[in-house]
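Colleague: Starting from these lines, generate the structure:
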Amino acid sequence: MALLRLKLTHSQKSVHVQVQDLRPDTIYARFQEEFPESGAESTLRWNDSDGDWIEIHKSDPDFEAILLAVMQKSGIVHIRSGETNGSYEPTELAQLLQRYEKVMDTFDNLSRNIVKLPPISNILIVTKPDQKLAKLTKELSIWLLETFPGITLFVDKKLQDRASFKYNEIIQHNPSWTDRLQFWTLECHKNASKQIHLALTLGGDGTVLYTTWMFQHRVPPIVAFHLGSLGFLTNFCFDSYKPAMTNILRGEGLNLNIRMRLQCSVYKYREPADQIQRMTSQLAAGDISSTSDDEAAEESRRNIETQRKAEILRKVKEMDSKEGAEVKDLGVCHDNGQTLITRIPKPKLEEFMTPTDSWQVLNEVTVDRGSNAGMLQLELYVDGNPVTTILADGLVIATATGSTAYSLSIGGSLIHPDKNSIILSPIAPHSLTARPMIIPGTKHLRICVPATSRTTAWASFDGRHRQELGRGDSVMITASKYPAATICRRDQSTDWFTGLTQVLNWNSRVQQKPFDSHL
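Modeller: Next up, the predicted model:
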């Protein structure tokens, strides 16, 4: 049997080896043999024809056949360890441009494709908490149960006992609907969210935001009926629910608006164990007195606080460093004119930062000064690089979907929902040049309250889970892998531009008359 050639790469080392088969176990064993320092739990990936690195799963039954086809075409397969963030070898320019063209074609087709939904059996109905809408929810539920016998509905538990919904009357009309008309609560929904195939919303944009927030992972397609006072995300009129739902549930092709969400994680600063121990020792030794009137004790406290602030600033900067360590300038050696530098080892994240909450956000993340009278100071990092210090009443980090909400009201630009971008809009900035900025959605953002800030900050996520951010606390923001898909009434662009003109009255004005109009 002919031997098969592999190129194995670990860290900066590469070797060429030959194996008898391409089973995952064989590749992992040979990689461990060549690079024992990589560890038994190291993740391996192989390089496909497009330059992408694909993880090797030991349980994949088709893996050997796929790699044999690649081997017959190129004669060798490249295997490497590590994460997916780039390869250890430079990428050819032609290959990079080819991948760019492929990505652009994919995004173009993503918004133009006619999509056919999988079979739908479980539908969630989310109704705006308004007493008048219970009657409309009842009307929609009865029509769906009568028209589509294979459908099971999940309605808000609060409607079950409302006189306007008349649940007992519905069951008396058709007792077989007892199992097909279920009621959901937030706790029940968390345990059975994967069973929902389609979500219907009756209300305004807030109802759509609430529905996407309910699904913190995969979001089912959403059909939004507008019943609120201002609906930009709600494309369908409730009066036309029968033809709209008939087209959707019969499996006919339709357009989807895939809206990017933000993955937001809050990190709380925690005093390092060594620093707590040092301060405790100083207290025990009497360096810091408990008497506030003692000037020496007050001076010692100020020194300790200054050291603490410097420690927060240094460690937050190190955590975001791409190189894994901060480069510290030790000055110039006058003998030979060379600058002496040293690298400070990057601290472990869990030693001083504790991840607390994580949310999927459709509209925006808002960091503001809350009830503090003073101006807020925030530090902005992008991909670990310090960008600027913002002095303002706050900062709004919005998606393309959220660009027509809070971000727009403080001067942010309008962004088409097909664009996976993030817009940063300062709230009442202290500098006139602090204008809104649009960056790619793939960037990693960190909004940090520095140790030198005079006030704390308050953060909210789509208007929910409002919480205080102390000095050293931060919010990490990046694109979520769980988008929200809303069903279009016509197509993505038409719905969005129609909303601009009809809902927001964008650029609406009295048209200028011709010169001869007065004649």
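
Colleague: Every contact and neighbour count from this point should use C-alpha atoms.
Modeller: Noted.

Colleague: and the helix or strand containing residue 200, how far out from the chain's middle?
Modeller: Taking DSSP states H and E as the definition, residue 200 sits inside strand 198-203. Here the centre of strand 198-203 is set off from its chain's centre by 22 Å, with CA atoms, centre = their mean, to the nearest Å.

Colleague: residues making contact with the helix or strand following it?
Modeller: Per DSSP H and E, the first helix or strand lying C-terminal to strand 198-203 is helix 205-214. Helix 205-214 has contacts (CA atoms under 8 Å, 6 or more residues apart in numbering) with 126-128, 186, 189-190, 199, 201, 219, 224, 228, 230-234, 360-363, 462, 484.

Colleague: repeat for stretch 400-410
Modeller: 259-260, 362-364, 396-398, 412-423, 425-428.

Colleague: this one next, for a side-by-side:
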Amino acid sequence: MQSRRTFSASASYQQADKHGSEQPDKKGSGGGSAWLERLTSSLPTRMKMVLDTPGAYSKDLAPNTDKDPTREIRQSFGTTYGGNYMLQWEEEPRTILIIKKPEDEKTDKALVDVASWIHATYPHMNVVVEPDVAQEFAEQLPFLYTIPDNRRAEYTRVTDLVVTLGGDGTILHTSSLFNSAVPPVISFSMGTLGFLLPYHINNYQNALAKLIDTKQASLLLRMRLKCTLHHADGRRLQAEDGSGRINDLTVMNEVNLHRGRHPHLTWIGCYVDGHLITEAVADGLIVASPTGSTAYSLSAGGSIVHPSIQSLLLTPICPRSLSFRPVLLPPNATIQLKIGEKSRGSAEVSLDGKETFFLDKNEYLQVCMSPFPMPCVNRVHAGEDWIKDINDLLRWNQGFLNKSSMSHYMSE
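Modeller: Down below sits the predicted model:
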């Protein structure tokens, strides 16, 4: 019998005494020495902040923003506009979470450099990493805190700022750690190209010092998606390991429903706000966010969508009908994809290419806009970053208009 989930949860890194309180867990590190874990339960709650829109707008076009201090960055229908938001912390950030690309020597060195610099320059700040990283670097960086895998809500509670070291995949992993509100995320490229990497690692000191000292950050709110899995009668699917129902799932790029290892096309009923719009016969369907529009959806023929445009992109994967084109839907739409009776087997659901679930006939997934975006720290205006990305990374339209021609037209 196939499991609803194909991955197993990581082991807990903490113990409870007879009164139920958390106790540090001593484990053997890779070098054989004892490792004493530093948990975040004693750290303060994240700082309050104010989100505002810079620049002058006419009364009719000015976006609505909440000027009251808050600990959560939320997004509602119509609140995103074509530009950055300005975040202002009430005080200096107190806790920084560093997420690194695994098993990479260059990233390992960058982690040591960045964490050591933060600890030396801002000794009052707390540096948090994932459990396996804390154990691996316990001797080099004994001041690190960590959060057990079964206490992920702690990431949201304590983190003021996230630093990622790696590529776009590292940012997608960071998104998976926050099922609710995400703190501001500043991403450093290790030399690889990516759509979500505005800073190079060589400039980390200037970039971080500017954020911390000014207590300000320019943010692009990248919309995320919320996905739930259901039986035919609407009940939520249960995990087959007995751990209870499968929780709400938050993704940054896309939800992908596909035939998986089965050789036959999948029949999928496509519903928007409860109304059947079509029954697709295809390898699968993708529901992508604007950020995900330049990922798998683009390879399947989907449109490129600016990250400031709130929308859900429905893209077919190799449909039998050549008239089934990608559809762009408003952010308040709710999409349901139901496995049809004519399907010859179950279908697989993958989220940002990480978690995988299975749906049988008449079971369905439901996707809508998440209220919790991914707030990415930007160097320049969002439009400039985006234009640079699609030209440098996708070489958009450069098969018909070469670079020399582009330079000529832009100089006129």
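
Colleague: picking that back up, for the strand holding residue 200 of the first structure, packing partners?
Modeller: Under the contact criterion of 3 or more CA pairs under 8 Å, 6 or more residues apart in numbering; DSSP states H and E, strand 198-203 of the first structure touches strand 122-127, helix 205-214, strand 222-226.

Colleague: which residue numbers in the second structure go with it?
Modeller: Aligned using TM-score structural alignment, strand 198-203 of the first structure spans residues 161-166 in the second structure.

Colleague: what does the matching stretch rub up against?
Modeller: Under CA under 8 Å, 6+ apart, the answer for stretch 161-166 of the second structure is 93, 95-101, 107, 110-111, 170-171, 174, 183-190, 201.

Colleague: Quick one: the helices in the second structure, in order.
Modeller: 105-121, 131-136, 153-158, 168-177, 204-214, 296-299, 382-392, 403-411 (DSSP state H).

Colleague: how about those in a markdown table, adding distance to residue 347 of the second structure?
Modeller: Below are the helices of the second structure laid out as a markdown table (distance: least, CA to CA, whole Å):
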| stretch | distance to residue 347 of the second structure |
| --- | --- |
| helix 105-121 | 36 |
| helix 131-136 | 33 |
| helix 153-158 | 30 |
| helix 168-177 | 22 |
| helix 204-214 | 43 |
| helix 296-299 | 18 |
| helix 382-392 | 32 |
| helix 403-411 | 43 |
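
Colleague: Go through these and name the closest to residue 239 of the second structure.
Modeller: Among the helices of the second structure, the nearest to residue 239 of the second structure by CA to CA is helix 168-177 (18.2 Å).

Colleague: and the gap between the residue nearest to the spatial centre of the second structure and residue 353 of the second structure?
Modeller: Centroid-nearest residue in the second structure, with CA atoms, centre = their mean: residue 175, separated by 2.9 Å. According to CA to CA, to the nearest Å, residue 175 of the second structure and residue 353 of the second structure sit 12 Å apart.

Colleague: now swap in residue 275 of the second structure and tell me
Modeller: 28 Å.

Colleague: Longest strand in the second structure, please.
Modeller: strand 275-288 (DSSP state E).

Colleague: Mean distance between that strand and the first structure after superposition?
Modeller: Compared with the first structure after fitting, strand 275-288 of the second structure deviates on average by 0.5 Å (mean CA distance after the TM-score superposition for the first structure).

Colleague: Same question for that strand: list its buried residues.
Modeller: 280, 281, 282, 283, 284, 285, 286, 287, 288 (16 or more other CA atoms under 10 Å).

Colleague: wait, what's in contact with the counterpart of the first one in the first structure?
Modeller: The one in question is residue 280 of the second structure. Mapped onto the first structure by TM-score structural alignment, residue 280 of the second structure lines up with residue 390. By CA under 8 Å, 6+ apart, the contact list for residue 390 of the first structure reads 376, 377, 378, 379, 380, 426, 429.

Colleague: Pick out whichever of those residues sits closest to residue 453 of the first structure.
Modeller: Nearest to residue 453 of the first structure among the contacts of residue 390 of the first structure: residue 377, at 5.5 Å, using CA to CA.

Colleague: what's the neighbour count on the closest one?
Modeller: Neighbourhood size, residue 377 of the first structure [other CA atoms under 10 Å]: 23.

Colleague: and what of residue 369 of the first structure?
Modeller: Residue 369 of the first structure, neighbours per other CA under 10 Å, totals 22.

Colleague: How about the one 5 residues further on?
Modeller: Other residues within reach of residue 374 of the first structure, judged by other CA under 10 Å, total 13.

Colleague: ok, for it, nearest residue in space, not its chain neighbours?
Modeller: Once flanking residues are discounted, residue 374 of the first structure sits nearest to residue 455: 7.0 Å by CA to CA, 6 or more residues apart in numbering.

Colleague: returning to what we had before: and the strand holding residue 200 of the first structure against the second structure, how far off on average?
Modeller: Per aligned residue, strand 198-203 of the first structure averages 0.5 Å (mean CA distance after the TM-score superposition for the first structure).

Colleague: how much does that strand deviate in direction from strand 122-127?
Modeller: Following axes from the mean of the first three to the mean of the last three CA atoms, to 10 degrees, one obtains 10 degrees for the angle between strand 198-203 of the first structure and strand 122-127.

Colleague: now the alignment partner in the first structure of residue 293 of the second structure: how far from residue 494 of the first structure?
Modeller: Matched to the first structure by TM-score structural alignment, residue 293 of the second structure sits across from residue 403. Distance from residue 403 of the first structure to residue 494 of the first structure, counting by CA to CA: 17 Å.

Colleague: In terms of neighbours, single out the busier of these two.
Modeller: Taking residue 403 of the first structure and residue 494 together and counting by other CA under 10 Å, residue 403 has the greater number of neighbours (27 against 12).
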